[in-house]
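A.B. asks: Predicted model and sequence follow; I will ask about them next.
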Amino acid sequence: MGAPTAPAERSGGAASARATYPVRTDEDLITVRHAVRAATVETGFGLVDQTRVVTAASELARNAYIHGGGGTVTIEFPRNAGRRGVRLTVRDEGPGIPDLETALADGFSTGSGLGHGLGGARRLMHEFEVHTEAGRGTTISVTRWNTQ
């Protein structure tokens, strides 16, 4: 299994850790799932929220791998008003998303999938932000806050 491309930067405790993982192979997708699961456990998420975040991470990383030709997933631990969260930033240098509104619609798929990837990931997370540009790639940042 792959390792983070850069060691986790730690200053001030685990909540400030940050690690970036490559997404270039099927094995990298598994590594990302395990790392995201560990991040949700570290942040104190319950099982349902752990599953939500891991599912969103899987969808986004798979999209970067298949449609973006590979990329990276960065895991961070933001804090806001005493809440802890997990933020995932998924980057690729692929062709970009030509019609973002259509790509976010349920049922839209550029492959053989069910078409729940981007829209599903958006519903699973509290915050969802996309930056995409034709020929320059896509960056998607999502955050889920621990509400327990």
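C.D. replies: Here it is on my side, so go on.
A.B. asks: contacts and neighbour counts: CA atoms only from here.
C.D. replies: Fine.
A.B. asks: for this protein, longest helix please?
C.D. replies: Using DSSP state H, we find that the single longest helix of the chain is helix 47-66.
A.B. asks: Included below, for side-by-side comparison, is a second structure:
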Amino acid sequence: MKTQTLPLKQETDIVIIRQQVRKLAEQARLGLVSQTKIVTAASEIARNALIYGNGGECLLELASREGRAAVRLIIRDQGPGIADIERALVDGYTSGSGLGLGLSGSRRLVDEFAIDSQPGAGTTVELWKWR
């Protein structure tokens, strides 16, 4: 497994994360549509972590399970957390000025999605896209 951790402190970090996720998706030999989906999901979650979570980090990993390659991302922030995750995952819900599609849309774009958040303790989102 190949693992890399990138900082998420400013807007330009999102661009770097997108580029690295694309490279990893190519290494995993994901199809173009799957590459686009994981890059888009990474971008949305990273932007949320930066805007609402005061930044954090993104762990990128080329993973394998039962002979299948995958891209695995873990995006962590140190923000205020999400009080009601189920509500936050509903299309259209926003705590800011966005469209409210970042979390719910990202969940639909990937093969596995997990979120852990506690008020006052930040948020961690895990994304998987399989070949």
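C.D. replies: Great, that's in hand. What you see is a predicted model, and the numbers here were worked out from it, not measured in a lab.
A.B. asks: can you tell me what part of the second structure the longest helix of the first structure aligns to?
C.D. replies: Using TM-score structural alignment, helix 47-66 of the first structure corresponds to residues 32-51 of the second structure.
A.B. asks: That stretch: which residues count as buried?
C.D. replies: Buried residues in stretch 32-51 of the second structure, counted by 16 or more other C-alpha atoms under 10 Å: 34-50.
A.B. asks: before we move on, what about stretch 15-30 of the second structure?
C.D. replies: Quick answer for stretch 15-30 of the second structure (16+ other C-alpha under 10 Å): 17-18, 20-22, 24-25, 28-30.
A.B. asks: Those in helices, which ones?
C.D. replies: Among the buried residues of stretch 15-30 of the second structure, DSSP H puts 17-18, 20-22, 24-25 in helices.
A.B. asks: Which pair in these has the greatest spatial separation?
C.D. replies: Across those, the longest distance by C-alpha to C-alpha is 12.0 Å; it joins Ile17 and Ala25.
A.B. asks: Break down the second structure into its strands, ranges please.
C.D. replies: Assignment of strands within the second structure using DSSP state E yields the ranges 2-8, 56-65, 68-77, 112-117, 123-130.
A.B. asks: Mean neighbour count and distance to Ser97 of the second structure added to these, as TSV?
C.D. replies: Listed next are these as TSV, based on neighbours: other C-alpha atoms under 10 Å; distance: least, C-alpha to C-alpha, whole Å:
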stretch	mean neighbour count	distance to Ser97 of the second structure
strand 2-8	14	21
strand 56-65	19	21
strand 68-77	22	19
strand 112-117	15	21
strand 123-130	22	19
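A.B. asks: Leu89 of the second structure is nearest to which of those?
C.D. replies: strand 112-117 (9.9 Å).
A.B. asks: Return the list of helices and strands in contact with that closest one.
C.D. replies: strand 123-130 (3 or more C-alpha pairs under 8 Å, 6 or more residues apart in numbering; DSSP states H and E).
A.B. asks: Which part of the first structure matches the strand it packs on?
C.D. replies: With TM-score structural alignment applied, strand 123-130 of the second structure matches the range 138-145 in the first structure.
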